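**Q** Provided below for reference: sequence and predicted model.
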Amino acid sequence: MIGAQQSIAWGIFLQTLRRPCMNQYCNAFVRISALKKMYCTSTDTTEEGIVGAVKSTHIPVMTKEVIERLNPVNGNIYVDMTFGAGGHTKEILKKAPRAKIFALDRDLVAYEMAKEMSEEGPYDITPLHGKFTDLPALFRDLGVKENSIDGFIFDVGASSMQFDTANRGFSLSHNGPLDMRMNAQDPVTAADAVNYLEFKDLKKIISRYGEEKLAEKIATSIIEARQIMGKIETTKQLADIIDTVFPKHNLDKLDRHAHVATKTFQALRIFVNDELNELYNGLEVAQYYLKPMGHCAVITFHSLEDRLVKLHFKGIAVDEERHKSTRDWAKNNPLEFDAEEIKHLTQKRWKNIDGPISPSEMEVSFNPRSRSAKLRAASKP
């Protein structure tokens, strides 16, 4: 039973779960839903499909560095916000086998893996299915209170399981349906985006979320291709369309040929899964539930994510044009505040900020997918 004071605090917390400066494309979802009449996905969400996908190998990134910053202790409570194949959870339990783990993931495949691990024992693992923004409701049902968690780990972006399963539609190296949903129950796919969005929306999404310089040409090619050929339904179809825009191929950080469609695929994936808003709100959730001196570790794989985490940890408002800190905003705001409100607005929300930390050369050589990873960590005051 939640008392009146707790209910007020809960209401204030829920109001902080806002969508920052990335929300200008939310109307695109509405347009897609209105235009979409019949779309059948071939993503296999049956038990057999899930079990098959589980066989993919996923190597967790920077486990040593994460464990050093979380410093797991027996009896403490930790939340793995991106359970995936359970790599970071396993490392926490190696260090503290009697710790309690809440294992969250929006992907049904990962959720099934968390259930398997919890049933096998002997560890105390509670599987949770949902997005970062679903966690407050899930925790409320479980009776988890504010200031009760010792550590959070985020390993954001798509997992190796998702990239390696062709029918998930994430990969450029495996042809499959153009899907890209982390939760196969979500309504909008990448195919919906490329087939129903207007030119201006496609251009903005590819430019903003993919940081792609040729966004305008790519968007034009997509519009022309769907007018001539009809629906774009597979990853190969989209990759081939984008390939026509580029005069030559790029090299990645390991001097390997990088597909020219990589940034566009990233942009569509971020849009379909609302990843940046989810990450921002996930950090808000972590800050609310962490105990004082609790730790938060976040692994990101591209600059948009890393920048958002950096700004959040430093108390800089991501929706301010000039990225003013909350302290600066409160000092310069023309409204009047009493002393207690000013104290609340200007106090730091994170301390012991660490990073960015990159994987070692040895780790990159062993696991090339780790090459873009950045780790940032902080503690709650």
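**A** Great, that's in hand.

**Q** from here on, contacts and neighbour counts on C-alpha atoms
**A** Will do.

**Q** what does stretch 20-38 contact?
**A** The contact list for stretch 20-38 (C-alpha atoms under 8 Å, 6 or more residues apart in numbering) reads 188, 192-193, 196-197, 201, 205, 276-277, 280, 318-319.

**Q** repeat the analysis, applying 7 Å as the threshold.
**A** 192, 196-197, 277, 318-319 (C-alpha atoms under 7 Å, 6 or more residues apart in numbering).

**Q** from those residues, which is closest to Tyr78?
**A** Asn277 (22.5 Å; C-alpha to C-alpha).

**Q** helix, strand or coil for the closest one?
**A** Secondary structure of Asn277, reduced to three states by DSSP: H, G, I helix; E, B strand; the rest coil: helix.

**Q** residues in contact with it?
**A** Contacts for Asn277 were tallied using C-alpha under 7 Å, 6+ apart; they are 19-20, 22.

**Q** out of those, list just those in strands.
**A** Within the contacts of Asn277, no residue falls in strands by DSSP state E.

**Q** separation between Tyr289 and Glu198?
**A** Distance, Tyr289 to Glu198, by C-alpha to C-alpha, to the nearest Å: 40 Å.

**Q** neighbour count winner among those two?
**A** Neighbours were counted for Tyr289 and for Glu198 using other C-alpha atoms under 10 Å; Tyr289 has more, 22 against 15.

**Q** wait, what's in contact with that one?
**A** Per C-alpha under 7 Å, 6+ apart, neighbours of Tyr289: 145-149.

**Q** filter these down to the buried ones and hand me the PyMOL line.
**A** In PyMOL, this line selects whichever of those come out buried by 16 or more other C-alpha atoms under 10 Å:
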select buried, resi 146+147+148+149
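
**Q** in addition, the following structure is provided for comparison:
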Amino acid sequence: MALRSWCMKKAFSYSCLFTIRRHLFSVLPIQKPSKTQTCCHVKTVSGKLNLQITGHNGICSDSDVHHISDNSDEDLSYSPRSVEDSSEEIKHVPVMVKKVLEVLNPQQGQLFIDMTFGAGGHTKAILTENPEARVVCVDRDPLAFSYAQELAKSYKPGQVLTCLGKFSETPQILYQLGITPGSVDGILFDVGASSMQYDQSNRGFSLSRDSPLDMRMDQGRDPDSVTAMDVVNHLSVQELRDIIKKYGEDHIANQIAHAIVEARYVMGKITTTKQLAEVIENVFEEKILRDKLNRKSHVATRTFQALRIFVNNELNEINNGLEVAYHYLKPGGVCVGISFHSLEDRIFKRHFHGIEMDEAKNLSVKQKSRMMRDHHQKYDKELIKIILKKRWIPVSKKVTTPEEEEVLENPRSRSAKLRAAIKSADV
């Protein structure tokens, strides 16, 4: 079975949210561009500059590779935003760097994949720890991709490879780079929105900045993508409630959903982060929430989180990314996952501890065996072997969190959770 279809079978989603996503695409008047937008990967091969052009599904045939000169003025329908285009200073402090390096333990000539390059903090740390290591830098954000390209110029050709795409597009990207399954020594995930995305005023991620309700991590690279503005202005009360409840884990999701729909009728289309935040503030009636540092937390935080996860299909992407990681790691290779809330952490935990994604929480062995009897499954040798077979060996049974000193220096790390596992050699 092809890796792509295999990964899609492993994907999971709340069924109600899958239906909502499909419904949203059907009601939006999306206009596809006349030219297919593409993601571009530039590398040097045999002294020639090669431009690899791939579509949004990551598929790229041999005919898609073109030889161009350094002064080519070929017009591309899509080009990522460059570092120079960003007028805002990017302040990024990578989370739990010491622990990441301790687990990955980069050695000379080893190959690593940074699946969430962002501003490059973890990649730089790996290369500082071992200057002879090789890193593939992947990110779905065009601005992060441009930062990766800038970093690559500081190293010898082929040492830092830059890629633009989602986790689900990674297999085709790695194939184009000549990286085969079972050849990678370590893979790192640092999921969720990055500091870079929160700090840009025009992206719609931050509550502290009034900006258009966008929240797309790929900045519109996919012409079929929807924005947070589309979600809050086109979905029903029930659909908004399901999104906020499932992805924001907010116990008053129903009241928030009703307030959003009522605000649409009163004030028209909700277009900015400030408008949406004010609507949600009215629901809470001056209730004060606190974060883990006992600082005042905005009441709309959970709703913004839910919209961001839904717009970018983040949980399914993480699930698919971990399937890809398992496929490409060597036996004994290490996968590290850093997450910032329970929904993300649950996916890493279930993968690394061998728990099925659709299995109920906290089932005992006795309960699992009873469920198997109820489904008339026989305890033959093959079934027992499958049950006992482990794909991952967790580095630690418990989750790792930042030390107090790091949280004080970098408050955004307060919610970070790190899990790591080694690919089993027995599978």
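**A** Good, I have the coordinates. Everything quoted here is computed from the prediction, not taken from an experiment.

**Q** just give the TM-score of the two.
**A** Once superposed, the chains reach a TM-score of 0.90 (TM-score structural alignment, normalised by the length of structure 1), with 369 aligned residues with a C-alpha RMSD of 2.6 Å.

**Q** now, which of the contacts of Tyr289 of structure 1 sits nearest Leu128 of structure 1?
**A** Ile149 (15.5 Å).

**Q** sorry, back to before: show me which of the contacts of stretch 20-38 of structure 1 are buried.
**A** 192, 196-197, 277, 318.

**Q** can you flag which of those residues belong to helices?
**A** 192, 196, 277 (DSSP state H).

**Q** for these, give me TSV that also has distance to Phe301 of structure 1.
**A** TSV is the format used below for these (distance: C-alpha to C-alpha, whole Å):
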residue	distance to Phe301 of structure 1
Asp192	25
Tyr196	28
Asn277	16
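
**Q** neighbours of His66 of structure 2, just the number please.
**A** Neighbour tally, His66 of structure 2, other C-alpha under 10 Å: 12.

**Q** assign it to helix, strand or coil.
**A** On the basis of three-state DSSP, His66 of structure 2 is classed as strand.

**Q** how about it, what's its match in structure 1?
**A** Using TM-score structural alignment, His66 of structure 2 has no partner in structure 1.

**Q** tell me how far His66 of structure 2 lies from Leu51 of structure 2.
**A** 6 Å.

**Q** tell me where the stretch 51-200 of structure 2 has helices.
**A** Applying DSSP state H, counting those that start in this stretch to the stretch 51-200 of structure 2 gives helices spanning 97-104, 121-129, 142-152, 170-176, 195-199.

**Q** quick one, what contacts Asp139 of structure 2?
**A** With C-alpha under 7 Å, 6+ apart, Asp139 of structure 2 has these contacts: 115-118, 145, 163-166.

**Q** try Leu311 of structure 1
**A** Counting by C-alpha under 7 Å, 6+ apart, Leu311 of structure 1 touches 317-318.

**Q** corresponding residue for it in structure 2?
**A** By TM-score structural alignment, Leu311 of structure 1 lines up with Arg350.

**Q** give me the nearest residue to the residue nearest to the spatial centre of structure 1, chain neighbours excluded.
**A** The centre of structure 1 sits closest to Val156, judged by C-alpha atoms, centre = their mean, with a distance of 4.1 Å. In space, Val156 of structure 1 comes closest to Thr300 once its chain neighbours are excluded; the distance is 5.6 Å by C-alpha to C-alpha, 6 or more residues apart in numbering.

**Q** kindly report the same for Arg226 of structure 1.
**A** Nearest to Arg226 of structure 1 is Ile232, by C-alpha to C-alpha, 6+ apart, at 6.3 Å.

**Q** how far away is the counterpart of that neighbour in structure 2 from Asn313 of structure 2?
**A** The equivalent of Ile232 of structure 1 in structure 2 is Ile270 (alignment by TM-score structural alignment). Taking C-alpha to C-alpha as the measure, Ile270 of structure 2 falls 22 Å from Asn313 of structure 2.

**Q** of the two, who's got more company?
**A** Ile270 (21 against 14).

**Q** OK, contacts around the more buried one?
**A** 229, 233, 264, 276.

**Q** the first one: what's it in contact with?
**A** When you say that, I think you mean Met229 of structure 2. Met229 of structure 2 touches 213-214, 270-271, counting by C-alpha under 7 Å, 6+ apart.

**Q** farthest pair in the residues you listed?
**A** Asp214 and Ile270 (11.5 Å).

**Q** isn't the residue nearest to the centre of structure 1 right up against His302?
**A** No: Val156 of structure 1 lies out of contact with His302 (C-alpha atoms under 7 Å); the separation is 9.7 Å.

**Q** sweet, I'm off.
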